[in-house]
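**Student:** Prediction below, plus the sequence it came from.
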Amino acid sequence: MTSPSDTTVAFIGLGIMGGHMAANLVKAGYDVIGYNRSPGKVEALVEAGGRGASSVAEAVKGADVIITMVPDSPDVEDVAEGEGGIFANAKSGAVWVDCSTIRPDVSARLAEAGREAGIRVLDAPVSGGEAGAKEAKLSIMVGGEQADFDEVRPVLDAVGTTVVLVGPAGSGQTVKAANQLIVAGNYELVAEAIVFLRAYGVDTEAALKVLAGGLAGSTVLDRKGASMLAGQFAPGFRIDLHHKDMGIIIDSARAKGVTIPMGALAAQLINALRAQGDGGLDHSALLRGVERLSGQKVSGE
């Protein structure tokens, strides 16, 4: 791939994650043209030095690399297919990198449809939350062809620090499902630990500090421990989206006959939190669910 200044990147989906990712590509010197259903997000990219588009078709026309970051499988399919989509409007040979988190089978199908349309496709979901997107420190798990991965690696390196090809089309989404399984369990156990510590009158801030330095340490503790203690749950990644991801995990595990009892429990706890009206909060709000079950004052209320 040529230098960043000679590479046009179309970025579709400028939300909590996508907006920061697109801005970091601008900082890295890429010519970035963005589209989002909410015009304000496009305006923010323009203010950061990018260009704006009024449609998917306009954004992808002439782009060398196309990146999508939208909520769910149907959204990705809508962006890719149809008269106004990527396949009908992108130039032949362009590389489409889907950073959304969707079903692995949908990614594999779209990769095949892309080949038929002359578009090379990589599924490349990310992990790291809003902070990782803002700091360009995302972990990116990629499925697709080695040659296509090698070509767009510099683009991905501009938004992430751990960028790994994990297998053929759909593999990135499978690894992301495993990631979300681990993250859900981690958040739930951190939440339970906080409630447990508080019940015994322990200095929870000091407790989390020492826990983070031992085998119990995790990125969840490092990035979210303080905000959980403070009852701050502004969404970096919403419960609603993690609920969607847990559905992908449950369905995918069932399809292969894999038993995930802890994952199934985490999925039910996340579902319960949505039913209680917390779907728009950050997934660290699992703390609120544990507090309710324990009959304690609910953080943030």
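**Tutor:** Everything's here; your move. On a predicted model such as this, the values are computed, not experimentally measured, just so you know.
**Student:** rest of the way, CA atoms for contacts and neighbours
**Tutor:** OK.
**Student:** Show me how far the longest strand seen in the chain is from its chain's centre.
**Tutor:** What stands out as the longest strand in the chain, according to DSSP state E, is strand 160-167. Its chain's C-alpha centre and that of strand 160-167 lie 14 Å apart, by CA atoms, centre = their mean, to the nearest Å.
**Student:** who does that strand touch, helix- and strand-wise?
**Tutor:** In terms of contacts (3 or more CA pairs under 8 Å, 6 or more residues apart in numbering; DSSP states H and E), strand 160-167 is packed against strand 138-143, helix 146-157, helix 171-199.
**Student:** from the ones you listed, which stretch is densest packed?
**Tutor:** The highest mean neighbour count among the helices and strands packed on strand 160-167, using mean count of other CA atoms under 10 Å, belongs to strand 138-143: a mean of 27.
**Student:** That one versus strand 160-167: what angle between them?
**Tutor:** Per axes from the mean of the first three to the mean of the last three CA atoms, to 10 degrees, the angle that strand 138-143 makes with strand 160-167 is 20 degrees.
**Student:** which helices and strands sit right next to strand 138-143?
**Tutor:** Using 3+ CA pairs under 8 Å, 6+ apart: strand 138-143 touches strand 120-123, strand 126-127, strand 160-167, helix 171-199.
**Student:** can you redo those as a markdown table with distance to S5?
**Tutor:** Shown next, in a markdown table, are those (distance: least, CA to CA, whole Å):
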| stretch | distance to S5 |
| --- | --- |
| strand 120-123 | 21 |
| strand 126-127 | 24 |
| strand 160-167 | 19 |
| helix 171-199 | 28 |
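**Student:** In three-state terms, label the nearest residue to G62 once chain neighbours are set aside for me.
**Tutor:** Of all residues beyond its chain neighbours, the one nearest G62 is K91 (5.9 Å), with distances taken as CA to CA, 6 or more residues apart in numbering. Following DSSP: H, G, I helix; E, B strand; the rest coil, K91 is assigned to coil.
**Student:** Please, where are all the helices along this protein?
**Tutor:** 18-27, 39-47, 56-60, 73-80, 86-89, 104-117, 129-134, 146-157, 171-199, 204-212, 219-229, 239-255, 261-275, 286-293 (DSSP state H).
**Student:** before we go on, here's another structure to hold up against the first:
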Amino acid sequence: MASLHGAVSSSEIISKSAQNREASMRIGIIGLGRMGTALATRLHGCGHDLVVWNRTPEKARGLIEGGAVLGETPVAVVNKSEVIITCLLDASALEAVFGGDQGILAAEVNGKLFIEMSTVQPKTQRALAERIAAIGGGYVECPVSGATGPAREGRLIGLVGGSPDDVARARPVLEQLCRRIEHAGPVGSGASLKLAINLPLVVYYQALGEAYSLCRHLGIEPERIVDLFSDTSGGANILKTRGAMIAKGMRGDDPQPVTFDVDSFRKDLRTMLVEGAERGFSLPVTERALSVYDEASQQGWGARDGTSLAGYWSGRSAARSLDERQDD
């Protein structure tokens, strides 16, 4: 029994460890970018045996040293796993991993469950689900809301699309990764929600930069500005969770550690615009935000954390204002 002070007894630890071993699975993880590595770290900590693959094997080193098995190809990962998680950059990366002689679809797929966690268009998810179903596999999409820190702690929000049966199969794994699982409907539904949820956040970083441009001349510390905004109707939840990084970005510094960089946000913005166009409507605010993100990337900000954008526009505006005054 836990003590009154919240300490955990050795018997509880042993019991929990035994439960983890009893419920452990052989999980394949394909794609070891920042998020893929965080997901793998979490699942390894939950007692699962991992088989991992990445296009650049060096990124798997830490996981291998921790006990994961390196699969030489996506085929090898699938053949050695019960559940396979993919977390990749875009549709092209997914096709490279699913297709080809050594791709997922060339493996023994029948009866296995795939959990696809990339941020792509709904049609991409539906097409992959159809290809997996045609050879006997189960398929659930689960793009997530949250950064690498919450991923390592099992506090993501899972935006799930799939059949009730496949989602029920995936739920034990997803519950170890997510604090909330939102089953939105069939495959493709999760992707739609993910794009919708990401859009206000990406636009907000630009809006915050423009807002800071209007008060930067006051000389108020960025930390104080962030705290003030978070306490008003002009605040967003991100100010409470990542306020320190945003303030650092406002100073013009490079927020660290990088969890989701500017170029990745550009990819998401482009995906939103394509999805909107295919559904017959425009996204003018998104389109304008993308132009600023593109400009920031061209100025060398592409690899910076997305929170840095709160400082990009205000810094750019201040520099141009100074140049104009000097010209006068």
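**Tutor:** Perfect, I can see it now. Please read these numbers as outputs of a predicted model, since none were measured by experiment.
**Student:** Now tabulate the helices of structure 1 in a markdown table and tack on distance to L165 of structure 1.
**Tutor:** Shown next, in a markdown table, are the helices of structure 1 (distance: least, CA to CA, whole Å):
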| stretch | distance to L165 of structure 1 |
| --- | --- |
| helix 18-27 | 19 |
| helix 39-47 | 28 |
| helix 56-60 | 24 |
| helix 73-80 | 21 |
| helix 86-89 | 23 |
| helix 104-117 | 15 |
| helix 129-134 | 19 |
| helix 146-157 | 7 |
| helix 171-199 | 8 |
| helix 204-212 | 30 |
| helix 219-229 | 22 |
| helix 239-255 | 20 |
| helix 261-275 | 25 |
| helix 286-293 | 31 |
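**Student:** which one of the ones you listed lies closest to I33 of structure 1?
**Tutor:** helix 56-60 (5.9 Å; CA to CA).
**Student:** looking at structure 2, where would I find the counterpart of that closest one?
**Tutor:** Using TM-score structural alignment, helix 56-60 of structure 1 corresponds to residues 74-78 of structure 2.
**Student:** Could you report the neighbour count for the alignment partner in structure 1 of W301 of structure 2?
**Tutor:** Aligned by TM-score structural alignment, W301 of structure 2 pairs with D278 of structure 1. Residues near D278 of structure 1, counting by other CA atoms under 10 Å, number 21.
**Student:** From S73 of structure 1, how far out is the nearest residue to D278 of structure 1 once chain neighbours are set aside?
**Tutor:** Among residues not flanking D278 of structure 1 along the chain, I239 sits closest, at 7.1 Å (CA to CA, 6+ apart). Distance of I239 of structure 1 to S73 of structure 1, computed by CA to CA, to the nearest Å: 17 Å.
**Student:** So for those two, which sits in the more crowded spot?
**Tutor:** I239 (23 against 17).
**Student:** counterpart of the more buried one in structure 2?
**Tutor:** Under TM-score structural alignment, I239 of structure 1 pairs with V262 in structure 2.
**Student:** And for V190 of structure 1?
**Tutor:** Match for V190 of structure 1 (TM-score structural alignment): L208.
**Student:** so what's its match closest to, chain neighbours aside?
**Tutor:** A310 (5.5 Å).
**Student:** ends of stretch 50-67 of structure 1, how far apart?
**Tutor:** First-to-last distance for stretch 50-67 of structure 1 - CA to CA - comes to 14 Å.
**Student:** Can you name the residues that contact the aligned partner of A266 of structure 1 in structure 2?
**Tutor:** With the correspondence set by TM-score structural alignment, A266 of structure 1 lines up against A289 in structure 2. A289 of structure 2 makes contact with V202, V203, Q206 under the criterion CA atoms under 8 Å, 6 or more residues apart in numbering.
**Student:** if I look at A289 of structure 2, how far off is L283 of structure 2?
**Tutor:** 10 Å.
**Student:** With I132 of structure 2 instead?
**Tutor:** 33 Å.
**Student:** Which of the helices of structure 1 sits closest to V97 of structure 1?
**Tutor:** helix 146-157 (8.7 Å).
**Student:** now that closest one against strand 138-143, angle please.
**Tutor:** Going by the same axes, to 10 degrees, helix 146-157 of structure 1 makes 170 degrees with strand 138-143.
**Student:** So which elements touch helix 146-157 of structure 1?
**Tutor:** strand 120-123, strand 160-167.
**Student:** looking at these, which is buried most?
**Tutor:** Highest mean neighbour count among those (mean count of other CA under 10 Å): strand 120-123, a mean of 28.
**Student:** In structure 2, point out the residues matching that one.
**Tutor:** Taking TM-score structural alignment, strand 120-123 of structure 1 hits residues 138-141 over in structure 2.
**Student:** Superpose on structure 1 and give me the mean offset of that stretch.
**Tutor:** Stretch 138-141 of structure 2: mean distance to aligned residues in structure 1 after superposition is 1.5 Å, counting by mean CA distance after the TM-score superposition for structure 1.
**Student:** How far off centre is that stretch?
**Tutor:** Offset of stretch 138-141 of structure 2 from its chain centre (CA atoms, centre = their mean): 18 Å.
**Student:** what does stretch 255-275 of structure 1 give?
**Tutor:** On CA atoms, centre = their mean, the centre of stretch 255-275 of structure 1 falls 19 Å from the chain's centre.
**Student:** what comes up buried for that stretch?
**Tutor:** G263, A264, A266, A267, L269, I270, N271, A272, L273, R274 (16 or more other CA atoms under 10 Å).
**Student:** Stretch 117-130 of structure 2 too?
**Tutor:** Buried, per 16+ other CA under 10 Å, within stretch 117-130 of structure 2: M117, S118, T119, V120, Q121, P122, T124, Q125, R126, L128, A129.
**Student:** Residues contacting that stretch, please?
**Tutor:** Applying CA under 8 Å, 6+ apart, the set of residues contacting stretch 117-130 of structure 2 is 85-91, 138-144, 187-192, 194-195, 268, 271-272, 275.
**Student:** now stretch 247-263 of structure 1
**Tutor:** So stretch 247-263 of structure 1 is contacted by I102, R103, A177, A178, L181, A184, G185, M246, A264, A267 (CA under 8 Å, 6+ apart).
**Student:** The same query, at a cut-off of 7 Å, please.
**Tutor:** R103, A177, L181, A264 (CA atoms under 7 Å, 6 or more residues apart in numbering).
**Student:** Span of it from start to end?
**Tutor:** OK, stretch 247-263 of structure 1 end separation, CA to CA: 10 Å.
**Student:** and the gap between the residue nearest to K297 of structure 1 when sequence neighbours are not counted and L208 of structure 1?
**Tutor:** The spatially closest residue to K297 of structure 1, leaving aside those adjacent along the chain, is E291, at 6.5 Å (CA to CA, 6+ apart). Note on E291 of structure 1: its distance to L208 of structure 1, by CA to CA, is 17 Å.
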